[in-house]
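Engineer: Sequence first, predicted model second:
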Amino acid sequence: MSHEDQRLQPSYHHNQYPMQNWQYQPSDGQYSQNPYMAPIGYAPQYVNRLKLRRFQAAWYPKVNLKIARRAFSRIGLALLVYTLSTSVFYSLISAGIDFWFPQPQGQWVNIIDTLESSGAQYFVGFPLCLLIMQLVPSFPPRPRADDPAARMTPKRWITIFIMGIPLMYAGSILGNLTADSLSNGNYSNILESMYANPTPASMLIDAVITVLMAPIVEEIVFRKMIIDRLHRYGEALAIGVSALLFALMHANPYQFFYTLAWGAMWAYIYLRTGKIQYTIWLHMAVNFMGGVVPTVLSLIAGDEGSLVIDDQQSAKDQFSELMQGGGVVYVIYGLVILGLVIAGIVLWVRNRKKIELRPADWQLVPGIAARTAWLNAGMMLFVVLTVFATIVSPFLSIFQ
């Protein structure tokens, strides 16, 4: 190996786990002429032009990859315990109630089932998950007071919400196509059965869980706890891991793509502002729009069968039947959604250049980052379990 090749090799400390070392000293003409920005307290670093073109970053510090891999593994393990403990305690609670109390009838079947699953998730799985995540050191984002991105005005909050609408509906379409392809069209969205035949009692319970409890718990876990512990290894890595874990946790192909999109947006907002309440409010608004509003509309509009197109009727007769059957509510709702989708696309075009990812204190090289984040026991077990849970139900519906 030539002297030049030896100089470019990562340096490992004696008797220490291999550490990435991508800080190059300037030499010859293959390096950039001007130094690039570095974190406070560090000197600007010169970078090989090929490396800059590939990674779009100028500073990669020494990072103990063993410590980094352990952090990601414990995050995956915490979510694995969250999932398994919720499932186990839900089964135990359900079996106990079935044994000690008579079988509920009518609307109480879905209500009791919702309370059982929510109780197991929020009072057993959630605390256990937090306990394990506490084993990973926390470094909350601390934006500067003069940073414009750290301020969340009502106008900016509404702008972000509208920007998420086209992503949500595009993700919903992709989710439907994915579920249909996995099941040959035989699988139905579990959320439809949850909100089917609503009653005042079931609507109240669903609203409390969907609009209040779920956003608070999920934002604490997937934004506060995860971002605080992973963003020091790179903002893009932390956003991607947080969003993907959030999507996999739902274990539902219908929800995967739009939860992935929303998860990435909320992770970015939390990184820039350092305020978890902003993402909680956004999450509440999205769940209200996606869960409560359609249920209320179904009660107002009545029978959705009036929306079915009959090729034996004239267009005038179909429109008259649609209006008489309460379909006007759906028409207005559809027009509002269409307007929000168009507005969201326009806002993305106007604001796309404002989105930026900043260098982290322990920034990982992209190739090393992916291996460090996912090739560890905790993450692999969680991903395998949730991917299996997401795919197996639609696939088995083919044979039913």
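Structural biologist: Looks like it came in fine.
Engineer: make it CA atoms for all contacts and neighbour counts henceforth
Structural biologist: OK.
Engineer: Hmm, G263 is touching A247, no?
Structural biologist: Yes - counting by C-alpha atoms under 8 Å, G263 touches A247, with 7.5 Å between them.
Engineer: who has more neighbours, these two?
Structural biologist: Neighbours were counted for G263 and for A247 using other C-alpha atoms under 10 Å; G263 has more, 26 against 23.
Engineer: which element is that one on?
Structural biologist: According to DSSP states H and E, G263 maps onto helix 253-273.
Engineer: Please compare the first structure with the one that follows:
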Amino acid sequence: MYENELVPITKVLLVGLDKNDPQFGYQMTELTNLATANHLEIVAMITQKLNRPNSATYFGKGKVEELKEALEYHGVEMVVANDELSPSQIRNLEQQTGAKVMDRTALILDIFASRAKTRLAKAQVAIAQLQYQLPRLRTSMNIRLDQQTGGGGGSFTSRGAGETKLEMNRRHIEHQISLLRQEIEEIEADDQTRRARRDKQNIKNVALVGYTNAGKSTIMNGLVRRFGENKEKTVFQADMLFATLETSVRKLNLPDNQSFLLSDTVGFVSNLPHGLVAAFRATLAEAAQADLLVQVVDYADDHYREMMATTAQTLKEIGVTDIPMITVFNKADLRPETIYPDRDGDTVTLAAVEDTSLDLLVETIRRHILSDFATVELLVPFSEGALISELNDSAIINATDYTEEGTLLSVTLTAPQLARFEKYIQ
């Protein structure tokens, strides 16, 4: 669901525990943004200082009473918690307050479910949702969960109807997860085939990574419009969290005939549910296979350092390590007294909405991934036509001509390729 759709607004109370975490204020701000992204209207916020959550009700007894009174005062029937709650915490809070309780994990899953558009994204979100539901399965209130009395010990026939229903639900969910994983494996196999084809063509891959809503899609679209092989093939962009869940790959052709692939990946957020991180490994595979990462940072946000830490942690969790990375401080036009576009080593300060900034970014990317390329002319004898096929598969062909001695090619080659075709260089 996007901003132009009519979405019913639900009023909610946000709640959170301050466990002496210096980032607590930022986390609650982030929770506010997540709730807003899910079309929830925040009417109040209740917090409590505790070293650890109450195992039964998350909040202490007195704070639970305060929460109940606040819900009644504001006429609100829903609570959104900053942490992932246990099934018993959710159940007890709902019983004592009379309100529906959604934790941070469920909120993020809900947002992802509403944004997923492709077959892969939908399958990934569905798996994460089902895994979240498994430990939270409940039977209807009129079904007994206890075992009936009588002989048979732990046999199936001695189980209560409620427990039998619970096991059936659990098996059904586990079967659904298994089917979805098979579907993802099929999609991954197709993606790996496409990546192998690109690798054979020796095209470098650059992946945009970073906190959600930092401007990755804006950068992608700006570069596609300037250098894209298909300039109309832009990606969806909007000023919202998780506007893009799918990884989009576009080929960029630079004026000197050199090319590279640019990938726009799903954005990150702190405390991203582990199930969701695991489910989206396939989507983030482009980042894992990249020759260069471009970390995009919202420089206009006061919490940009925390966002960078979130990106570093998430990349570590999904196993993306040892890949060169440049850092882009985006939205510099919204940060007072900031000089841009500017570059300091592997750090670029820019505004993605301006062409001069995009040009500086491309030049920085070029220094990393295209510095070992050289454009030369090769004369390949007609008797060695197999080499032409090899070059078509693995090199960048800029121009082709035919002479009496053979095929004359203008090609862009890597250093190893230069050595391989050295005797044909004119």
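Structural biologist: On my side now, so go ahead. Since the structure is predicted, the reported quantities are computational estimates derived from the model, not experimental observations.
Engineer: Superposed, what's their TM-score?
Structural biologist: After superposition, the two chains reach a TM-score of 0.28 (TM-score structural alignment, normalised by the length of structure 1), with 175 aligned residues with a C-alpha RMSD of 6.2 Å.
Engineer: sorry, back to before: from the contact counts, what lies against the helix holding G263 of structure 1?
Structural biologist: helix 154-183, helix 235-250, helix 276-287 (3 or more C-alpha pairs under 8 Å, 6 or more residues apart in numbering; DSSP states H and E).
Engineer: let's see it at 6 Å
Structural biologist: In terms of contacts (3 or more C-alpha pairs under 6 Å, 6 or more residues apart in numbering; DSSP states H and E), helix 253-273 of structure 1 is packed against helix 154-183, helix 235-250.
Engineer: Quick one: closest of those helices to Y333 of structure 1.
Structural biologist: Y333 of structure 1 lies closest to helix 154-183 among these, at 13.7 Å (C-alpha to C-alpha).
Engineer: Okay, angle between that closest one and helix 253-273 too, please.
Structural biologist: Put simply, helix 154-183 of structure 1 runs at 150 degrees to helix 253-273, going by axes from the mean of the first three to the mean of the last three C-alpha atoms, to 10 degrees.
Engineer: in helix 154-183 of structure 1, what counts as buried?
Structural biologist: Residues 157, 159-169, 171-172, 174-176, 178-180, 182-183 are the ones in helix 154-183 of structure 1 that count as buried (16 or more other C-alpha atoms under 10 Å).
Engineer: For E192 of structure 1, give me its contacts.
Structural biologist: With contact set as C-alpha atoms under 6 Å, 6 or more residues apart in numbering, E192 of structure 1 has no partners.
Engineer: and L248 of structure 1, how many neighbours does it have?
Structural biologist: As a burial measure, L248 of structure 1 scores 23 neighbours (other C-alpha under 10 Å).
Engineer: actually I219 of structure 2, not the one I typed
Structural biologist: Around I219 of structure 2 there are 23 residues (other C-alpha under 10 Å).
Engineer: how about V376 of structure 2, secondary structure?
Structural biologist: strand (DSSP: H, G, I helix; E, B strand; the rest coil).
Engineer: What distance do you get for it to Y132 of structure 2?
Structural biologist: 56 Å (C-alpha to C-alpha, to the nearest Å).
Engineer: How about L71 of structure 2?
Structural biologist: L71 of structure 2 is 26 Å from Y132 of structure 2, where distance means C-alpha to C-alpha.
Engineer: more crowded one of the two?
Structural biologist: Comparing L71 of structure 2 with Y132 by other C-alpha under 10 Å, the one with more neighbours is L71, at 21 against 17.
Engineer: which SSE is the more buried one in?
Structural biologist: helix 61-74.
Engineer: and that helix, which residues are buried?
Structural biologist: For helix 61-74 of structure 2, a neighbour-count test (16+ other C-alpha under 10 Å) marks 64, 67-68, 70-71 as buried.
Engineer: returning to that earlier point: pipe the helices and strands packed on helix 253-273 of structure 1 into JSON lines and attach distance to M380 of structure 1 per row.
Structural biologist: Formatted as JSON lines, these follow (distance: least, C-alpha to C-alpha, whole Å):
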{"stretch": "helix 154-183", "distance to M380 of structure 1": "23"}
{"stretch": "helix 235-250", "distance to M380 of structure 1": "11"}
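Engineer: For L396 of structure 1, which of these is the nearest?
Structural biologist: L396 of structure 1 sits nearest to helix 154-183 of all these, at 7.4 Å, using C-alpha to C-alpha.
Engineer: Show me what that closest one packs onto, helices and strands only.
Structural biologist: Against helix 154-183 of structure 1 (3+ C-alpha pairs under 6 Å, 6+ apart) you get helix 253-273, helix 327-351, helix 377-396.
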